[in-house]
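Asks: next one to model:
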Amino acid sequence: MRSPHEAVFEAVEPATDVASPDEFARVQATTYHGTGTRTGKQWTVTVHDLPGGLVKAQGATWRDAQINALTCVVDLLQAAPGTVCLAVTPDDPQAAAALDAVTAARVARAEAEQAERDAVRRAAQILTGQGWTYRDAGTALGLSHQRIGQILADA
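Replies: All right, here's what the predicted structure looks like:
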């Protein structure tokens, strides 16, 4: 059984259907921004500042409206697949601020987890460099001796 301290070291399985980083390096995408407004039972996404004009698309759900708007933008621009992105924010300032706060919190969490991994890796290097056993270093850090071995092997 792993300790809760080891959770940030759990490997996330990479997606198998994702293009290689080299393939992504050759693709340039342009992000357009739209606003979403709820009208009755429909969402309407409006995308301004497009080279070919304005796009409005509707959907029964936020997701449907985003997909429909992106499809309209791609069609309007006659863009190649994967070269256009659409970022939609709520037209309501309070809703937009709430979503921004969630994004900021998620980024902060990810950065804190990386800072923890970095601090543990550095501590494991220092402790074992001073002659501590993997078991003793792991106990001091709240990790298993096996995890210490993995961390140091990856360093």
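Asks: for the rest of this, base every contact and every neighbour count on C-alpha atoms.
Replies: OK.
Asks: now stretch 80-87: how far from the chain's centre is it?
Replies: 17 Å (Cα atoms, centre = their mean, to the nearest Å).
Asks: how long is it end to end?
Replies: From its first residue to its last, stretch 80-87 covers 18 Å (Cα to Cα, to the nearest Å).
Asks: buried residues, it. List them.
Replies: Buried residues in stretch 80-87, defined by neighbour count with 16 or more other Cα atoms under 10 Å: 84, 86.
Asks: what sits against the residue in the chain sticking out farthest from the centre?
Replies: Distance to the chain centre peaks in the chain at Gly131, reaching 38.7 Å (criterion: Cα atoms, centre = their mean). With contacts defined as Cα atoms under 8 Å, 6 or more residues apart in numbering, Gly131 has no neighbours.
Asks: could you also give me the structure for this second sequence? I'd like to compare it with the first:
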Amino acid sequence: MNRYQVVVTREKPFWVAVVQGLPGGATESRSLALLEGEVRDLVSGLTDVDEDAFALSWDYGAAFPDDVAAVLGQVRIARENLERSRVEYERLQHDAVAGVRGEGVSVRDAAVLLSLSHQRISQIAS
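Replies: As a prediction, the model looks like this:
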């Protein structure tokens, strides 16, 4: 799957998106919420592929002063780390539930061990 880097700037009242490495790959929108659809339509039209056949990476840094851009970057990294941690936590939860239940520990006791509700233990175990 192709991935396109999109650099976003602000030219009030517009959000301007430039698709790196794609000649003619620029569009604008008054709403940031609508910009992805505009960019997908643009890339699809320029490359003759379906809108869901490629990935977009977004860079909003140029739209803000350096301090704000830095914080936005930190938020993005923190969110990615949080997602990785969540996935790892869920895997460990599953392994722990399987392990203690495999040792004959009751659902309610497993709930105490893992600081979860007995209902959640049952969900994980199924």
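Asks: circling back to that earlier point, what distance do you get for the residue farthest from the centre of the first structure to Gly142 of the first structure?
Replies: Separation of Gly131 of the first structure from Gly142 of the first structure (Cα to Cα): 18 Å.
Asks: SS state for the residue farthest from the centre of the first structure?
Replies: At Gly131 of the first structure the chain is in coil, as set by DSSP: H, G, I helix; E, B strand; the rest coil.
Asks: translate Val6 of the second structure into the numbering of the first structure.
Replies: Using TM-score structural alignment as the criterion, Val6 of the second structure maps onto Gly34 of the first structure.
Asks: swap that for His94 of the second structure, sorry
Replies: In the first structure, His94 of the second structure lands on Arg121 (TM-score structural alignment).
Asks: so what's the residue count around that match?
Replies: 18 (other Cα atoms under 10 Å).
Asks: which one is it nearest to, not counting chain neighbours?
Replies: Ile151 (6.2 Å; Cα to Cα, 6 or more residues apart in numbering).
Asks: so which residues of the second structure form helices?
Replies: Counting by DSSP state H, the second structure has these helices, from start to end: 32-47, 66-102, 107-114, 118-125.
Asks: which residue is nearest the middle of the second structure?
Replies: By Cα atoms, centre = their mean, the most central residue of the second structure is Glu80, 7.0 Å off.
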